[in-house]
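Enquirer: sequence and predicted structure, then a few things I'm wondering about:
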Amino acid sequence: MKVLITLPAGEATGEIEDTAPGRDLISLLPLTLDMYDLFAREKPGPLPRELGGVTETMLTYTVGQIAYWQPSYDIVFCFADDENNNEIPEPGIVHLGTITSGLKHIASAGDSFKLTIERA
């Protein structure tokens, strides 16, 4: 599923994969979330509830990845590599999809901002 991500300084687009957690995220749309910067590499923000159907997690991320951090129900937009080989602590992240355009708008959004995600 294609999504439109609206930020204070512009728009980004993404593709959510057809997995159980991906479909569950799509069922919540549209969403407006309070986001923040974490480690100058990712922008997380809490979803209104836990996503269902999680069966696999990853202990690394890739730039441009849309992910889910299950302990705090955060959706995460990864925008930069780090010096730790992009490692994520246990329990890891759930891959949801990929940013297809506008990653620079996510990266430059600041330390605290609102973001809207909707079906494209």
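Expert: That came in fine, so what should we check first?
Enquirer: CA only for contacts and neighbour counts going forward, please
Expert: Noted.
Enquirer: okay, which residue is most central for the chain?
Expert: Val76 (3.0 Å; Cα atoms, centre = their mean).
Enquirer: got the contact list for the lengthiest helix in the chain?
Expert: What stands out as the longest helix in the chain, according to DSSP state H, is helix 20-28. Residues from elsewhere that reach helix 20-28 (Cα atoms under 8 Å, 6 or more residues apart in numbering): Met1, Ile16, Glu17, Leu51, Gly52, Gly53, Val54, Leu96, Gly97, Arg119.
Enquirer: taking the residues you listed, tell me the two that lie furthest apart.
Expert: The distance between the two most remote of the contacts of helix 20-28 (Cα to Cα) is 21.4 Å, for Val54 and Arg119.
Enquirer: neighbouring contacts of the helix or strand containing the residue nearest to the centre of the chain?
Expert: Using DSSP states H and E, Val76 maps to strand 74-78. Under the contact criterion Cα under 8 Å, 6+ apart, strand 74-78 has outside partners 41-47, 61-69, 106.
Enquirer: go again with 10 Å.
Expert: Contacts to strand 74-78, defined as Cα atoms under 10 Å, 6 or more residues apart in numbering, come from residues 25, 33, 35-38, 40-51, 61-69, 86, 93-99, 103, 106-107.
Enquirer: try this one next to it:
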Amino acid sequence: MRVSLVLLVAGVLTACSSAEGPASPSSAPAPSTRAPSGAPSEARSESEDTGTRIRIGFEGGQVEATVLDTPAGRDLVAQLPLELDMSDHGGVEKTGPLPRELSTDGEPTGADPDVGALGYYAPYGDLVLYYGDQSYFDGIVVLGRMEEGFDALGRIDGNVSVRIEALEQP
């Protein structure tokens, strides 16, 4: 019993007297400046700064956009012209099913699209027009950017039919 008590006291004193701090990594890790694997990066490649110009027409207006020169963007352009019935989701986006899935090769596993982004929700195969702020969500692929006038989509209650066509030949 006496030996056990001596060992216990010695262990406590050793743990309390360590001047170097804990030996195990119990403190919080330093913040990382790298995006997690598969997360979107802030840097855009040169191919993402160019693309195909399109027009999105809907009752009460139209908006022009640029589809990025990426595998998913090229797949979208190959399906044009399109007529889609789109539903409103959360007061921030209109979504509608595409006739065929788009390639997601080389794309991050998700994205935080900017207001005005043209996107693809891969799990459902939907084209998405972001007229409001959507936070990061797995499955989102940013396809491009709409220009001024996209806010008119937010003033349309509920569903909307859109026609999408290329303004130039890819």
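Expert: Yes, it's here. All figures in this text were calculated on a predicted structure; none of them were measured in a lab.
Enquirer: TM-score for this pair?
Expert: The TM-score (TM-score structural alignment, normalised by the length of the first structure) is 0.89; 115 aligned residues with a Cα RMSD of 1.3 Å.
Enquirer: run the angle between the longest helix of the first structure and strand 74-78 for me.
Expert: Orientation note: helix 20-28 of the first structure sits at an angle of 110 degrees relative to strand 74-78 (axes from the mean of the first three to the mean of the last three Cα atoms, to 10 degrees).
Enquirer: which part of the second structure matches helix 20-28 of the first structure?
Expert: The aligned range for helix 20-28 of the first structure in the second structure is 71-79, by TM-score structural alignment.
Enquirer: list the buried ones in stretch 103-111 of the first structure?
Expert: By 16 or more other Cα atoms under 10 Å, the buried positions in stretch 103-111 of the first structure come out as Leu103, His105, Ile106, Ala107, Ala109.
Enquirer: in TSV, list those along with distance to Thr6 of the first structure and secondary structure.
Expert: As requested, those are exported to TSV (distance: Cα to Cα, whole Å; DSSP: H, G, I helix; E, B strand; the rest coil):
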residue	distance to Thr6 of the first structure	secondary structure
Leu103	11	helix
His105	9	helix
Ile106	9	helix
Ala107	13	helix
Ala109	11	coil
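Enquirer: closest to Glu11 of the first structure among these?
Expert: His105 (6.8 Å).
Enquirer: how close does the closest one sit to Val94 of the first structure?
Expert: Shown here: His105 of the first structure relative to Val94 of the first structure, a distance of 23 Å by Cα to Cα, to the nearest Å.
Enquirer: do the same with Leu51 of the first structure
Expert: For Leu51 of the first structure, the distance to Val94 of the first structure - Cα to Cα - is 10 Å.
Enquirer: any shared contact partners between the two?
Expert: When contacts are counted by Cα under 10 Å, 6+ apart, Leu51 of the first structure and Val94 are jointly contacted by Pro21, Gly22, Tyr68, Trp69, Gln70, Ile75.
Enquirer: now list the buried members of those.
Expert: Using 16+ other Cα under 10 Å as the burial test, those include Pro21, Gly22, Tyr68, Trp69, Gln70, Ile75 as buried.
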